[in-house]
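>>> What follows is a predicted protein model with its sequence.
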Amino acid sequence: MRILTLSGSLRARSTNASLLRAAAALAAAAGATVTSGDIGALPHFNPDLDGAGAEPPAPVGALRRAVSEADAVLIVSPEYAHGVPGVLKNALDWLVSSGEFIDRRVGVITGSPSPTGGDYAHAQLRETVRMMTGTVVDEACLTVGTIGGKLDRQTGEITDTGLTSQLADAVQALTAR
């Protein structure tokens, strides 16, 4: 099983990046090959850069190849102002019409300092993936509230055993065939 991870946060010490690293480590320990997609280098979405006969910008082509080579995609993202971070939405916009997401298994995890766990962004991401005809694996989706209290502030490691168990279950569901 090949899993591509996409982070909705570009901050190196983001709590969602910590969730992503933990989920990736659990997937690798279960035998999956995990790669990380780079969405920070993507240009702003502009269909004129990708029209008929045009070669997409190199970072767009690389992202599309990474998605097409994956059996599943795991998206881990914060919620900004009750929505999906712009950098992640931009990446998904580049993938909408190119077809790589069709029937791809997708898990969505959102984490937030709020007790609701980023449920607005979570719902938006799931709907966007469905519209892109990805297969949202419900059991691989998770909202994580009050995330700061579940991580070591220095290392970013998860300190909450319940959260580790939930991540393991989500990864297992995503990798089940």
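Cool, the structure landed.
>>> CA only for contacts and neighbour counts going forward, please
Noted.
>>> For the chain, which segments count as strands?
Here the chain has its strands, by DSSP state E, at 2-7, 33-36, 72-77, 105-111, 135-136, 142-144.
>>> Same list, those, but as JSON lines with distance to residue 45 and mean neighbour count please.
Formatted as JSON lines, the strands of the chain follow (distance: least, Cα to Cα, whole Å; neighbours: other Cα atoms under 10 Å):
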{"stretch": "strand 2-7", "distance to residue 45": "17", "mean neighbour count": "24"}
{"stretch": "strand 33-36", "distance to residue 45": "20", "mean neighbour count": "18"}
{"stretch": "strand 72-77", "distance to residue 45": "19", "mean neighbour count": "27"}
{"stretch": "strand 105-111", "distance to residue 45": "22", "mean neighbour count": "27"}
{"stretch": "strand 135-136", "distance to residue 45": "23", "mean neighbour count": "20"}
{"stretch": "strand 142-144", "distance to residue 45": "28", "mean neighbour count": "22"}
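>>> here's the one I want to compare it with:
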Amino acid sequence: MTTLHAAPVRRVLCLAGSLRRDSWNRRLLRAAMAQAPATLQLDVYDALAAVPLFDEDLEQHDPAGPAGVQALRAAIAAADGLVIATPEYNHAIPGVLKNALDWLSRESPAGDVLPEKPMAVLGASSGPWGTRLAQASLRQVLHTCGALVMPAPTLFVAGAASRFDTDGTLTDPATAQSLQGFMLAFERWMARVAPPLARPEPVVAARR
């Protein structure tokens, strides 16, 4: 009999900084799911629209925040890492993404979810710059919130319209290869900065 140990799986929450259902960055995250190693379980968060505009009056009414904020906070808390794919609006991150981060940065009875959370930032746009300025802006916000943002590699997907087909599937081999390397690097980053996962129960295989 041979005793094997199944590799632990880390849960990664993926957040697109756009509300558009078929945005380039949502497509990029779906492609990341296909390119990620088997030791990562990626889930795309689809309820960012439920987060209201930040309002301290709402916060005073319920320190845990509105239901949409609580749901996002709980999803991040349950994940081992967070990947954010951001568009670039007027050389900065979208307001809806900044608004969500403002909510998450506030103290909550449920606990803080941004400090010391391993994170990675990437982005896609139809223009020639691939969200470079937006990613720089997002990194600044995340660092301010205490997140552990992977410094490299970076991934700026420009000319997104030529990299996905009409069904939203990534068809560009170079981008797919870069995305695969990006996710492998994030796996190593989480292993480096996050507490080790509990060792799984051994899997006993019959010796042939």
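Sure thing, it's come through. Everything quoted here is computed from the prediction, not taken from an experiment.
>>> Got a TM-score for the two of them?
Scored by TM-score structural alignment, normalised by the length of structure 1, the superposition of the two chains gives a TM-score of 0.91; 175 aligned residues with a Cα RMSD of 1.7 Å.
>>> Make JSON lines out of the strands of structure 1 and add distance to residue 60 of structure 1.
Listed next are those as JSON lines, based on distance: least, Cα to Cα, whole Å:
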{"stretch": "strand 2-7", "distance to residue 60 of structure 1": "14"}
{"stretch": "strand 33-36", "distance to residue 60 of structure 1": "14"}
{"stretch": "strand 72-77", "distance to residue 60 of structure 1": "16"}
{"stretch": "strand 105-111", "distance to residue 60 of structure 1": "19"}
{"stretch": "strand 135-136", "distance to residue 60 of structure 1": "22"}
{"stretch": "strand 142-144", "distance to residue 60 of structure 1": "27"}
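>>> How much space separates the most centrally placed residue in structure 2 from residue 36 of structure 2?
A centroid search over structure 2 (Cα atoms, centre = their mean) returns residue 83, at 1.6 Å, as the residue closest to the centre. In this view, residue 83 of structure 2 and residue 36 of structure 2 are 12 Å apart by Cα to Cα, to the nearest Å.
>>> give the contact list for the equivalent of residue 139 of structure 2 over in structure 1.
Taking TM-score structural alignment, the alignment pairs residue 139 of structure 2 with residue 126 from structure 1. Residues near residue 126 of structure 1 by Cα atoms under 8 Å, 6 or more residues apart in numbering: 108, 136.
>>> do the same with residue 64 of structure 1
Contacts of residue 64 of structure 1 (Cα under 8 Å, 6+ apart): 95, 98, 100.
>>> Give me the nearest residue to the equivalent of the last one over in structure 2, chain neighbours excluded.
Per TM-score structural alignment, the equivalent position to residue 100 of structure 1 in structure 2 is residue 113. Distances taken as Cα to Cα, 6 or more residues apart in numbering put residue 77 closest to residue 113 of structure 2, at 5.5 Å, once the chain neighbours are dropped.
>>> go on, residue 187 of structure 2?
residue 40 (7.2 Å).
>>> what number of residues lie near the one you found?
19 (other Cα atoms under 10 Å).
>>> Return the residue of structure 1 aligned against it.
So residue 40 of structure 2 corresponds to residue 32, using TM-score structural alignment.
>>> Surely its match is in contact with residue 23?
No. If you go by Cα atoms under 8 Å, residue 32 of structure 1 and residue 23 don't touch, sitting 11.1 Å apart.
>>> hey, what's in contact with both of these two?
Common contacts of residue 32 of structure 1 and residue 23 (Cα under 8 Å, 6+ apart): none found.
>>> and the residue nearest to residue 187 of structure 2, what does it touch?
The contact partners of residue 40 of structure 2, by Cα under 8 Å, 6+ apart, come to 9-12, 187.
>>> Kindly recompute the last result at 10 Å.
Counting by Cα atoms under 10 Å, 6 or more residues apart in numbering, residue 40 of structure 2 touches 8-12, 33, 80-81, 183-184, 186-187.
>>> How much space separates it from residue 121 of structure 2?
Residue 40 of structure 2 is 16 Å from residue 121 of structure 2, by Cα to Cα.
>>> And for residue 49 of structure 2?
Going from residue 49 of structure 2 to residue 121 of structure 2 by Cα to Cα gives 20 Å.
>>> what do we get in structure 1 for the residue nearest to the centre of structure 2?
Aligned by TM-score structural alignment, residue 83 of structure 2 pairs with residue 74 of structure 1.
>>> Surely that match touches residue 108?
Yes. Between residue 74 of structure 1 and residue 108 there is a contact under Cα atoms under 10 Å: 6.1 Å.
>>> hey, what's in contact with both of these two?
6, 140-141, 170, 174.
>>> Adding distance to residue 15 of structure 1, write these out as TSV.
Shown next, in TSV, are those (distance: Cα to Cα, whole Å):
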residue	distance to residue 15 of structure 1
6	14
140	19
141	17
170	18
174	21
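>>> In those residues, which residue is surrounded by the most others?
Going by other Cα under 10 Å, residue 174 tops these with 26 neighbours.
>>> Give me the distance between the equivalent of that residue over in structure 2 and residue 118 of structure 2.
Counting by TM-score structural alignment, residue 174 of structure 1 corresponds to residue 186 in structure 2. According to Cα to Cα, residue 186 of structure 2 and residue 118 of structure 2 sit 9 Å apart.
>>> Now for these two: what residues contact both?
Joint contacts of residue 186 of structure 2 and residue 118 (Cα under 10 Å, 6+ apart) are 12, 81-83, 149-150, 192.
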